[in-house]
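Enquirer: model this:
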Amino acid sequence: MGEVAEKADELGRKADQSDWIDHAVRAGLVAYGVVHLIVAWLAAQLALGDKSESASNAGALHSLAEQPMGAFLVWLVAIGMLLLVAWRLLEFATGYRDESDDKKKWRKRAGSLGKAVIYGALAWSAIKTAAGDGSSGGTDSTTAKLMGLPGGQLIVGAVALGVIAYGISLIIRGWTEKFTEHLDAQGQSGKDGSTYVLFGKIGYIAKGIAIMIVGGLFAYAAITHKAKKSGGLDQALQTVLEQPFGVPMLLAIALGIACYGLFCFARARHLDR
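Expert: Model (predicted):
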């Protein structure tokens, strides 16, 4: 058993260091960036009064599917997301070997697994959309099912705390510019590097704020036991729009999400895993 584990670890190390992983990650990041740019566009349209599409990942995929060769493009997004899933699962299984602190290493591996789940959900949504079975609907039915389970309110509350914590982590990552560890030296230097860092900083903070609002909706649903009060990104942005100065705030978030999408392109070009 020891030899098998050693061999598996060695194969994982070789796979993690191979060039094809870099190519796969770059392709996935470009697809991820495209989705964020479309979400940003839909959010801006929502702020300007157009509610014909959902300003969410699912809505972005629907919007992309309606373009010429749309189904083909959505399939490309699905493939890109699956490549990111494979990368994160590889990180979870064999990554962070150089980390001396075991707790920190497993925390990072858990983070990779969580990201694999996020990319996997987007991949599944893209596959359903490309196959003509997608939906741009919200998450209230899922929340209702969770509410119906024993301890359902606690489960939804735990989901809310997890989502809020993730949003806070993105804001901290953006504010401290910790995301620059994903860019090589060239991607951090000169005027281009300064622009990439600015895109990343604005993008991470804006995305973190939007995700925190999503978590807040889940928390409110858990407290009030009303599943329809929960929601995904689309409902979170709609909530922003309903506040005083909602239009400029929503436009600012849309700009931030677009910056995140542009940072994904920069990261793909100057990848440093």
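Enquirer: drop to CA atoms for contacts and neighbour counts, all remaining ones
Expert: Fine.
Enquirer: Give me the most central residue, this structure.
Expert: Per CA atoms, centre = their mean, the C-alpha nearest to the average position across the chain is that of Ile118, at 6.1 Å.
Enquirer: For the comparison step, fold the sequence that follows:
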Amino acid sequence: MRTRTSVRGRAGRTADGPAVRAAARWGLVAYGVVYLLIGALALQVASGDRGRQADSGGALRELARQPFGQALVWAAGAGLAGLALWRLSEALLGAARPDGHRPKERLRSAARAAVLAVLAASAIAVAAGSGDGGSSDEQSRDLTSRLLDLPAGRWLVGALGLAVVGVGVWSVVRALRHEFRREVGPVPPRLRRTVDVLGVAGGVSRGLVFAVAGAFAVSAAVRYDPDEARGLDDSLRALAGTPAGPWLLAAVAVGLVLYGVFLFALARWHRG
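Expert: The predicted structure follows:
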């Protein structure tokens, strides 16, 4: 028992070493910038500018247009790659949090690492001039089409869609229950409420978009039509088609901006 405990302790320290922590903080800042830009682009869509692409590809292209844009995208790609490696180390070795060695937490870290690795690769491709970040809508439809062509593909797409809906709902519940506090270390008392507001508003908005995207995937499975699938951009635009209209899209867009700011706070006061 003592040996197992010491091994776990060493693993936790390895997953949260100084170099890994530095890379994680850099990556969290880069991830925050991406969410800030997605939220800002979604706000422009809500205000009537339909030419904007409110997803990671659009955010990376917007970043590339800024002064020293190529260098900024390279920095973002490197940071996101570092963050992906950090999440992977948590999946393999366990996080430094008290519950970081639980299978559920390891699986969550592995899923995060996969998403971040794809985003990092996209950023590096944009920086290198070999890609434009792509459209999340086209990528979703292409992936759905390939999956539907597989044996039992309809069931697979449906199951994945339900899983994404579940992730979205879980993200909302987790935000409302303030579970993000597990990853946030000591925050100055005067800023605790602000960080809580950022975590709740950002987590709820992010979860809502995931749930909408998952629902579209389920619809694609039911109708056996890959064109029913939606990425982040079309999922956000779908919110403007609800009875609440563009106001709902604007509210969610603000929430995504706040989630980006929350990631900055997490980079500053991450537990570990």
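Enquirer: Quick TM-score on the pair, please.
Expert: Here the superposed chains carry a TM-score of 0.91, computed using TM-score structural alignment, normalised by the length of structure 2; 266 aligned residues with a CA RMSD of 2.4 Å.
Enquirer: which stretches of structure 2 form helices?
Expert: Using DSSP state H, the helices of structure 2 run over residues 2-15, 18-46, 56-64, 69-93, 103-128, 136-148, 153-176, 189-223, 232-240, 246-269.
Enquirer: Surely Leu271 of structure 1 is in contact with Asp184?
Expert: Yes: assessed by CA atoms under 8 Å, Leu271 of structure 1 is found in contact with Asp184 at 6.0 Å.
Enquirer: Neighbour count for those two, which is higher?
Expert: Leu271 (21 against 16; other CA atoms under 10 Å).
Enquirer: Chain neighbours aside, what residue packs nearest to the more buried one?
Expert: Leu183 (5.3 Å; CA to CA, 6 or more residues apart in numbering).
Enquirer: next one: Lys207 of structure 1
Expert: Nearest residue to Lys207 of structure 1, sequence neighbours excluded (CA to CA, 6+ apart): Ile257, at 5.9 Å.
Enquirer: Check Ala160 of structure 1 too.
Expert: Gly215 (4.6 Å).
Enquirer: The one you found pairs with which position in structure 2?
Expert: Taking TM-score structural alignment, the alignment pairs Gly215 of structure 1 with Gly214 from structure 2.
Enquirer: How many residues are close by that match?
Expert: Counted with other CA under 10 Å, Gly214 of structure 2 comes out at 28.
Enquirer: likewise Lys178 of structure 1?
Expert: Using other CA under 10 Å as the criterion, the residues surrounding Lys178 of structure 1 number 14.
Enquirer: Just tell me what it corresponds to in structure 2.
Expert: Aligned partner of Lys178 of structure 1 by TM-score structural alignment: Glu179.
Enquirer: With Gln238 of structure 1 instead?
Expert: Aligned partner of Gln238 of structure 1 by TM-score structural alignment: Arg237.
Enquirer: which ones are touching its match?
Expert: Arg237 of structure 2 makes contact with 45, 249, according to CA atoms under 8 Å, 6 or more residues apart in numbering.
Enquirer: Return the distance of it relative to Gly231 of structure 2.
Expert: 10 Å (CA to CA, to the nearest Å).
Enquirer: before we move on, what about Asp49 of structure 2?
Expert: Distance from Asp49 of structure 2 to Gly231 of structure 2, counting by CA to CA: 18 Å.
Enquirer: Which one of the two is surrounded by more residues?
Expert: Counted by other CA under 10 Å, Asp49 of structure 2 and Gly231 do not tie: Gly231 has more neighbours, with 23 against 12.
Enquirer: Could you check how far the alignment partner in structure 2 of Ala123 of structure 1 is from Leu160 of structure 2?
Expert: In structure 2, the residue matched to Ala123 of structure 1 (TM-score structural alignment) is Ala120. Going from Ala120 of structure 2 to Leu160 of structure 2 by CA to CA gives 23 Å.
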